[in-house]
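Undergrad: dropping the sequence and predicted coords here.
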Amino acid sequence: MPSSTRSRRTRTLPAPRSGHRAGALSVVGLILLTLNLRAAITGIPPVLATLQADLHLSGTQAAVLTTLPVLCLGVFAPVAPVLARRTGTETVLAGALVLILAGILLRTLPTQAALFAGTLVAGAGIALGNVLMPAVIKRDFPDRIGVMTGLAMTLMAATGALAAGLAVPLTAAGGRRAALTVWAAPALAAATAWTLLAVRRTPLGPPAAAAPAAAGTAPPASVLRSPLAWAVSALLGIVSLCFYVLVAWTPQIMRDEGYPAAEAGAMTSVMLTIGIPLGLAVPIAAARVRDQRPLVATVIALKAAGLTGILLAPQQAWAWTGVLGVAIGAAFPLAMTILGLRSPDPATAARLSAMAQTGGYLLAGCGPAAIGILHTLTGGWHTPIVFLIACTVPELLVGLVAGRSGFVGAR
């Protein structure tokens, strides 16, 4: 055996004891990573009025502040797989979590510039983590994609809801700085864990010269030429668009239908809470079958039913928001699971994730504003809701392509 081959194998195959410890740390790292991918975003809207009063933000500045994190998720997504190939996945994730930590702390400074700069920095870190999370699951837990994706989705949903729920009480108890600073602790813990993991830095995939592509698959760069990759990306994009539009506008829709502000807010909260257990159940169910099209069709049918119900029978809004809670609570975890299942290797998972999240979050970032403009132009919510119902048609079409068994890049 040539010496170069022996050397390469020695570096690739760790000792059993070291591998076991590394595997446990990888689980801890994944858990800590997911705890930091929503809280820095969802903790801002509930205290927006306080921020406006303290820092003298205009209405336009407040709108930009709430839209900026979602746009960051799309703008910075393409950078993640490039950095991961050059410096290693663990190094990029450690850096991403340092960015989240820095952004959280920067936002506590009493200036408008610090608030916006901190939001931008934290958004960049979250974007990198979002993209690489499916690749890490694909690489480290290839036989447990459903379970680990479900765990990640559940923790993301739970911490996002917790951050939104604690924002106002923490602000009342200790001011806006307390509400913003509390999430620095999990960011510091996660950055520490991924720094330790970076010691055994692992790229997402071997260079093409070192290891040929698996039989039946093309190199990862082929994602932009893959119809399946475009279908997965379009599915995630439409799912994200509908989610952020409903989160942004459901309270106002219900208030305009005559519900008190507190009840309208409670409907939105229940709609989001329903999705927490679905974040675990749906990926597990999706990973157990080869064909996810029946699940895709069911989730989209529920979304269309919930939107149609709000349009035609708003007096039963509690029932319809419950249906929408099931639909949007299942849709994002299902789309993320499909992304992992359609990827033949971690490198493809990272590239596909970047491709899907770039378009998806840019579309989602523009969605609430576009729906608001449509509402203003038409003077009501009928046309915007009809538009969302119409979006379920292309969502179903691309979902049926994305949900079919196969791999991106397969010949």
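TA: Received it, and whenever you're ready, just let me know what you need.

Undergrad: use CA for all of it now, contacts and neighbours both
TA: Fine.

Undergrad: tell me how far the residue most central in space within the chain lies from Ile44.
TA: With distances taken as CA atoms, centre = their mean, the residue of the chain nearest its centroid is Asn130 (5.7 Å). Relative to Ile44, Asn130 is positioned 19 Å away (CA to CA, to the nearest Å).

Undergrad: kindly report the same for Pro251.
TA: 17 Å.

Undergrad: for the helix or strand containing Gly367, buried residues please.
TA: Element membership for Gly367 (DSSP states H and E) is helix 346-378. Applying a neighbour-count criterion of 16 or more other CA atoms under 10 Å, one finds 346-369, 371-372, 374-375 buried in helix 346-378.

Undergrad: what separation do you get for Leu295 and Ser18?
TA: Per CA to CA, Leu295 is found 39 Å from Ser18.

Undergrad: my guess is Gly275 meets Ala331, correct?
TA: No - taking contacts as CA atoms under 8 Å, Gly275 lies outside contact range of Ala331: 9.3 Å.

Undergrad: what's the neighbour count on Ala305?
TA: Ala305 has 17 neighbours, counted by other CA atoms under 10 Å.

Undergrad: which residues sit in contact with it?
TA: Trp320, Val323 (CA atoms under 8 Å, 6 or more residues apart in numbering).

Undergrad: how far out from the middle of the chain is the helix or strand where it lies?
TA: Using DSSP H and E, the element containing Ala305 is helix 293-312. Computed by CA atoms, centre = their mean, to the nearest Å, the chain-centroid distance of helix 293-312 equals 21 Å.

Undergrad: and stretch 202-209, by the same measure?
TA: Distance, centroid of stretch 202-209 to centroid of chain: 25 Å (CA atoms, centre = their mean).

Undergrad: need the contact partners of it.
TA: For stretch 202-209, the external contacting residues (CA under 8 Å, 6+ apart) are 84-90, 135, 139, 219, 345-347, 350.

Undergrad: need the next SSE after the helix or strand containing Leu99, C-terminal direction.
TA: Following DSSP H and E, one finds Leu99 within helix 89-106. Next helix or strand after helix 89-106 toward the C-terminus (DSSP H and E): helix 112-140.

Undergrad: take a look at this one as well, against the first:
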Amino acid sequence: MADTFVKQRASVRVLAGGGLLGVAVVLAALNLRPAVTSTGSVLGEVRTSLGASATWAGALTTVPGLCFAVAGSIAPWVAKRIGLPAAVSVALALLTGGLVIRVLDGKLVVLGGTLVATAGIALANVLIPVVVKDAFPARVGLMSGLYTGALQTGGALGSAVTPGVDNAFGGWRPGLASWAVLAGVALVLWMIGARTKPGLPDTGPVPEGGPRSLLRNGLAWTVTLFFGLQACLAYIVMGWLPAVLMDSGVSRGDAGLLLGLISLLGLPVSLFLVPLAARSRSQSWWVVALGVFGLAGITGVMIAPGAAPLLWSIGIGIGMSVFSLAITTITLRSRDGADTARLSGMAQGFGYLLAALGPFLFGLLHDVTGSWTVPFVLLLLTSAGQMILGWFAGRPRFV
């Protein structure tokens, strides 16, 4: 009887620890976008306050994408050296510290703090899927849905809440610094949750011949290009769609609302579709189905942007929800946490480099041709390529 009671208490502790870690994962994910989106929402005020140039503003908005690519690629190495729980703690500590640093002084400090914060985000971007894979093997779909839903919610909150905090507390510095509080809470909860979850592993043993490389693995490149193309499409839409809609007669306010709607549509897809897709043997048809909506919306904006902008935006938003499946595919195409870390680092490292080219090429094509038609052909090709690669990435195989 006593042994049974002890086992029951141990089981309760394990369940409680797993639940606390799950909350920590979601809260951490909630912090991985506001550092970026909050800056955009007050960028004009920041430039005016600091006397900064447009070139400086361009550098500030470019830093996150480059950090996602560079710092994300070393995340598996960091986790191998200090262990997965400690590596995530370092990531959240960098994020918290960077958010504080960037509001303390002038232009260089803002850039430096943003660099530190986004380096922390890049590490967490790669490592959190490993936590999902190793700590919740029976609930990968559910946790992936919650994780990606929290990412998208955090991004929307960053742009929506920061101006209000700015107005309430008298400036952009408290508006941006307020996100350090949420990041600090996430760090504390993560450190507690990682301790109470028994057996949370590191990234796995290193094979005798050294760490395994995925650079010659065809499936790994398929997943990487799938992730990169969907991110490229998202970067183009977020950066250019409002301008396209305003050129067709949509007001600035309505264009902003439509862009917000596109972001929010990813939340229900993450919460409800991803768990279903993860339980399927293959995710290929799910990727294609979402892609069809995206193609329809892009085509509508290309042909008649002002005719039904709400309908086109809904189609694009549903199509861009494939981001949730791209993240989930990383965990489903790997056998263990070690391979998840390697695949996540490769997909996000190379993928975000590819994504960074998208908005530049879109704008260049618009400048060269003087119209939106050719840039939208690029967008259609990107969407079609994402669907094709997503079909192959979604098939039930392992790297």
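TA: Done, it's in. Every value quoted in this text rests on a predicted model; they were computed, and no experiment measured them.

Undergrad: just to revisit the earlier point, which of Leu295 and Ser18 of the first structure has more neighbours?
TA: Remark: of Leu295 of the first structure and Ser18, Leu295 carries more neighbours, 20 against 9, as counted by other CA under 10 Å.

Undergrad: that one: what's it in contact with?
TA: Residues in contact with Leu295 of the first structure, defined by CA under 8 Å, 6+ apart, are Ala286.

Undergrad: aligned to it, what sits in the second structure?
TA: Following TM-score structural alignment, the counterpart assigned to Leu295 of the first structure within the second structure is Trp286.

Undergrad: Ile31 of the first structure matches what in the second structure?
TA: Correspondence of Ile31 of the first structure to the second structure, assessed by TM-score structural alignment: Val26.

Undergrad: what's the local residue count around that match?
TA: 22.

Undergrad: mind checking how far it is from Leu273 of the second structure?
TA: The gap separating Val26 of the second structure from Leu273 of the second structure is 17 Å, by CA to CA.

Undergrad: now Ala220 of the second structure
TA: Taking CA to CA, one finds Ala220 of the second structure at 24 Å from Leu273 of the second structure.

Undergrad: swap in Gly390 of the second structure?
TA: From Gly390 of the second structure over to Leu273 of the second structure the distance is 16 Å, taken as CA to CA.

Undergrad: neighbour count for these two, which is higher?
TA: It is Gly390, of Gly390 of the second structure and Leu273, that has more neighbours when counted by other CA under 10 Å, with 30 against 19.

Undergrad: which stretch of helix or strand covers the residue nearest to that one when sequence neighbours are not counted?
TA: Closest residue to Gly390 of the second structure apart from its sequence neighbours, by CA to CA, 6 or more residues apart in numbering: Phe226 at 5.5 Å. Using DSSP H and E, Phe226 of the second structure sits in helix 218-247.

Undergrad: centre of the chain to that helix, how far?
TA: With CA atoms, centre = their mean, you get 12 Å for helix 218-247 of the second structure.

Undergrad: return the residues in contact with the match of Ile31 of the first structure.
TA: With CA under 8 Å, 6+ apart, Val26 of the second structure has these contacts: Leu146, Tyr147, Ala150.

Undergrad: among these, who's most crowded?
TA: Tyr147 (28 neighbours).

Undergrad: what's the counterpart of it in the first structure?
TA: Aligned by TM-score structural alignment, Tyr147 of the second structure pairs with Ala152 of the first structure.

Undergrad: residues contacting that match?
TA: Contact analysis of Ala152 of the first structure by CA under 8 Å, 6+ apart lists Leu30, Ile31, Thr34, Gly279, Leu280.

Undergrad: what's the average distance of stretch 114-124 of the second structure to the first structure?
TA: The superposed stretch 114-124 of the second structure is, by mean CA distance after the TM-score superposition for the first structure, a mean 0.3 Å from where its aligned residues fall in the first structure.

Undergrad: so where in the first structure does that stretch end up aligned?
TA: Stretch 114-124 of the second structure lines up with residues 119-129 of the first structure when matched by TM-score structural alignment.

Undergrad: ok, stretch 224-238 of the second structure next?
TA: By TM-score structural alignment, stretch 224-238 of the second structure lines up with residues 233-247 in the first structure.

Undergrad: same question for stretch 45-58 of the second structure.
TA: Aligned by TM-score structural alignment, stretch 45-58 of the second structure falls on residues 50-63 of the first structure.

Undergrad: so which bits of that stretch are buried?
TA: Residues Thr50, Leu51, Leu57, Ala62 are the ones in stretch 50-63 of the first structure that count as buried (16+ other CA under 10 Å).

Undergrad: hang on, isn't the second one packed against Leu57?
TA: In other words, Leu51 of the first structure. Yes - contact criterion CA under 8 Å: Leu51 of the first structure and Leu57 qualify, at 7.2 Å.

Undergrad: excluding chain neighbours, what is closest to Pro283 of the first structure?
TA: Nearest residue to Pro283 of the first structure, sequence neighbours excluded (CA to CA, 6+ apart): Gly146, at 4.6 Å.

Undergrad: state the helix or strand in which that neighbour lies.
TA: Judged by DSSP H and E, Gly146 of the first structure forms part of helix 145-174.

Undergrad: how about Pro268 of the second structure, what's its partner in the first structure?
TA: Matched to the first structure by TM-score structural alignment, Pro268 of the second structure sits across from Pro277.

Undergrad: also Pro137 of the second structure?
TA: Mapped onto the first structure by TM-score structural alignment, Pro137 of the second structure lines up with Pro142.
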